[in-house]
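1. can you look at this prediction? I've put the sequence above it.
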Amino acid sequence: MPTGAIVDALSVLIGGLLGAFGGHLLSDEFKRDLNLIFGICSMGMGVMAIAPMKNMPAVIFALILGTVIGLACHLGQLFNKGAMLMQAPISKHFPAEKLGLTHDEFVNQLVTSIVLFCASGTGIYGSLTAGMTGDNSILFSKAILDLFTAAIFACNLGYVVSLVAIPQFLVLFLLFILAQFILPMTNNTMIIDFKACGGFLMLATGFRMAKLKNFPIADMIPAMILVMPFSWFWVNVVLKALGA
């Protein structure tokens, strides 16, 4: 049973509802400063995931090529359209909701939250681990951070943040099911490089949350698909050909 995926999705749902309901009680300065803290937490988690990286050339190449693919496929624009589709039913039920954001600010923050909750290396690796071994501890730890992060996002974005729990659960559940097919084809080095790639996305997400640099994190997602095959190819083909 995907207990970890369920708990993590519920944390986003509950955090989103609490933040949207009580966000007006918090000052803009409080929300801004706390969002900076969550941004630096995301950066720190990203750095920790990147540090053990085994094959830097493979990870960097996956990031570059994956982002090129994402940009060529306009993946970021698709995320933007999906974000607005998610907001549409919320606007019908809460037409008086005043978010105090421009359209671009709203879309940027919502896309950031979607990527953070649905496509983080921690969530993906945690789902694969839970599906293969039954160990949900990684997802449980992520759920604690997601609860508070969702609440802060919802203070600015409203009830739409709670809907992110739906695609999040679908992604984590699908990975949980596929784990029995994916993990046997991997090794420890490939998984470490995979987490490192996710770390770069989390680092970029932290910069975006802190409004320091608006990285195209949605367009970077294909790198998560490429990094393990590239890691394998680098070790078993390139390094062997070089006699390393």
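-> All right, it came through fine. Numbering: from 1, shown residues only.

2. drop to CA atoms for contacts and neighbour counts, all remaining ones
-> Will do.

3. isn't Leu128 up against Leu175?
-> Yes: Leu128 is within contact range of Leu175, at 5.8 Å (criterion: C-alpha atoms under 8 Å).

4. chain center to stretch 63-75: distance?
-> 16 Å (C-alpha atoms, centre = their mean, to the nearest Å).

5. how about stretch 135-150?
-> On C-alpha atoms, centre = their mean, the centre of stretch 135-150 falls 12 Å from that of its chain.

6. ok, stretch 60-71 next?
-> On C-alpha atoms, centre = their mean, the centre of stretch 60-71 falls 17 Å from the chain's centre.

7. one more: stretch 221-241?
-> 22 Å.

8. in the chain, which spans are helices?
-> With DSSP state H, the ranges of helices along the chain come out as 3-22, 28-50, 56-72, 75-93, 103-118, 121-133, 137-157, 160-163, 165-182, 188-209, 217-220, 223-233, 239-241.

9. output those in TSV, with mean neighbour count appended to each entry.
-> Below are these laid out as TSV (neighbours: other C-alpha atoms under 10 Å):
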stretch	mean neighbour count
helix 3-22	23
helix 28-50	18
helix 56-72	19
helix 75-93	15
helix 103-118	20
helix 121-133	24
helix 137-157	22
helix 160-163	24
helix 165-182	19
helix 188-209	25
helix 217-220	24
helix 223-233	21
helix 239-241	11
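
10. distance of Ala210 relative to Leu26?
-> Note on Ala210: its distance to Leu26, by C-alpha to C-alpha, to the nearest Å, is 18 Å.

11. more neighbours: which of those two?
-> A count of neighbours by other C-alpha atoms under 10 Å puts Ala210 above the other of Ala210 and Leu26, at 21 against 12.

12. touching, the more buried one and Ile40? I think so.
-> Yes: if you go by C-alpha under 8 Å, Ala210 and Ile40 touch, sitting 7.5 Å apart.

13. now do the contacts for Ala154.
-> Neighbour list for Ala154: 15-20, 23, 160-162 [criterion: C-alpha atoms under 8 Å, 6 or more residues apart in numbering].

14. which residues sit in contact with the closest residue to Ala223 other than its chain neighbours?
-> Nearest non-adjacent residue to Ala223, counting by C-alpha to C-alpha, 6 or more residues apart in numbering: Gly66, 4.0 Å away. With contact taken as C-alpha under 8 Å, 6+ apart, Gly66 is in contact with 219-224, 226.

15. structure two is appended below for comparative analysis:
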Amino acid sequence: MVLFGTLINVALIIIGSIIGRFLSNIPERVKETVTYAIALAVLAIGVQMSFATSQIIIVIISIVLGAAIGEWFDLDGRLNRFGAWMESKAGKGKQESSLGSISQGFITATMIFVIGSMAIIGAIDSGLRNDHDVLIAKGIIDGFTALILSSTLGIGVILAAVPVFVYQGVITLLSTQISAFIPDDMLQFFIREMTATGGLMIIAIGLNLIGLTKIRVANLIPGILVVAAVTGVLYGFGFMPVPGE
């Protein structure tokens, strides 16, 4: 089954999110400290990812243009309005704290689960070689992360299972066509720069969780599309930077 790895990943996110909600009735000071701990871990992940780039100028262009596009379409505002609608349907209204808002949990979890090389590489492995080991390993990590996030950020974390399924599922199903039309070195070029650009977004999430900033992270998401466009153009002109140079 070609989508087996993605389904396992999604199932572990859902299970982790549900279990995490049973751990929500803990003292506020514990939640606060745990949230800071999560933020530090997220920052560490983001910093590590950001070093994947082989050309920092690509990351700068992608994140800046992506932010402009995101602000133009107000993606963050749309997602927050969607979260508010979900909260009203769930009957929670203003009873949830800002840390437990559905919109924040959804956005934060989606950024963490979707952005990264494991999602792309794992999905491609599932599609091309029917090898699901990478996505299963990612699912285990995501499951524990979902448990921790949902205990502090609320049940909105479980909604991240939907974009994870769509994102990884589409890549898996199209992986044969991707390999047929996109050279492996170009694909690796894109993965490196996408991972680094995504790392900056993950850092922004960590800073928001600590409370140092109020960056509209969702408005940075179009940067991933910009990465694809920039790397495609550069590759077309024969520009192929070597990692480490």
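-> Arrived safely, thanks for sending. Since the model is a prediction, treat every value here as computed from it, not as a measurement.

16. returning to what we had before: mind putting the contacts of Ala154 of structure 1 into TSV with distance to Lys81 of structure 1?
-> As requested, those are arranged in TSV below (distance: C-alpha to C-alpha, whole Å):
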residue	distance to Lys81 of structure 1
Gly15	24
Gly16	20
Leu17	23
Leu18	25
Gly19	23
Ala20	22
Gly23	25
Val160	14
Val161	15
Ser162	17
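
17. of all these, which comes closest to Val111 of structure 1?
-> Nearest to Val111 of structure 1 among these: Val161, at 10.2 Å, using C-alpha to C-alpha.

18. ok, that closest one to Thr133 of structure 1 distance?
-> Taken as C-alpha to C-alpha, the span from Val161 of structure 1 to Thr133 of structure 1 is 30 Å.

19. ok, now Thr149 of structure 1?
-> Separation of Thr149 of structure 1 from Thr133 of structure 1 (C-alpha to C-alpha): 27 Å.

20. Asn130 of structure 2 touches Gly122, doesn't it?
-> No: look at Asn130 of structure 2 against Gly122 with C-alpha under 8 Å: they stay out of range, at 9.9 Å.

21. so Leu207 of structure 2 touches Thr213, yeah?
-> Yes: at 5.8 Å, Leu207 of structure 2 counts as touching Thr213 under the criterion of C-alpha under 8 Å.

22. show me the contacts for the closest residue to Ala218 of structure 1 other than its chain neighbours.
-> Using C-alpha to C-alpha, 6+ apart and skipping the chain neighbours, the partner closest in space to Ala218 of structure 1 is Gly76 (5.0 Å). Residues counted as contacts of Gly76 of structure 1 (C-alpha under 8 Å, 6+ apart) are 70, 216-219.

23. quick one: what's aligned to Val227 of structure 2 in structure 1?
-> Matched by TM-score structural alignment, Val227 of structure 2 corresponds to Val227 in structure 1.

24. what sits against the residue lying closest to its match once chain neighbours are set aside?
-> Distances taken as C-alpha to C-alpha, 6+ apart put Ala62 closest to Val227 of structure 1, at 5.1 Å, once the chain neighbours are dropped. The neighbourhood of Ala62 of structure 1, defined by C-alpha under 8 Å, 6+ apart, consists of 223-224, 226-227, 230.

25. for stretch 39-52 of structure 1, the distance to its chain's centre please.
-> Distance, stretch centre to chain centre, for stretch 39-52 of structure 1: 13 Å (C-alpha atoms, centre = their mean).

26. how much space between the residue nearest to Leu203 of structure 1 when sequence neighbours are not counted and Gly198 of structure 1?
-> Excluding its sequence neighbours, the residue lying closest to Leu203 of structure 1 (C-alpha to C-alpha, 6+ apart) is Met43, at 4.3 Å. Computed as C-alpha to C-alpha, the Met43 of structure 1 to Gly198 of structure 1 distance reads 11 Å.

27. doesn't Met209 make contact with the residue nearest to Leu203 of structure 1?
-> No: between Met43 of structure 1 and Met209 there is no contact under C-alpha under 8 Å: 9.7 Å.

28. now do the shared contacts for those two.
-> Here Met43 of structure 1 and Met209 share no contacting residue, scored by C-alpha under 8 Å, 6+ apart.

29. aligned to Leu174 of structure 1, what sits in structure 2?
-> That one, Leu174 of structure 1, aligns with Val170 by TM-score structural alignment.

30. ok, back up a step: what does the residue nearest to Ala218 of structure 1 align to in structure 2?
-> Checking TM-score structural alignment: Gly76 of structure 1 goes with Asp76.

31. still on that earlier bit, what's the match for the residue nearest to Val227 of structure 1 in structure 2?
-> Under TM-score structural alignment, Ala62 of structure 1 pairs with Ser62 in structure 2.

32. contacting residues around the residue nearest the centre of structure 2?
-> Centroid-nearest residue in structure 2: Met111, 2.5 Å away (criterion: C-alpha atoms, centre = their mean). Taking C-alpha under 8 Å, 6+ apart, we find Met111 of structure 2 in contact with 201-202.

33. and Val227 of structure 1, by the same measure?
-> So Val227 of structure 1 contacts 58-59, 62-63, 190, 193-194, 197 (C-alpha under 8 Å, 6+ apart).
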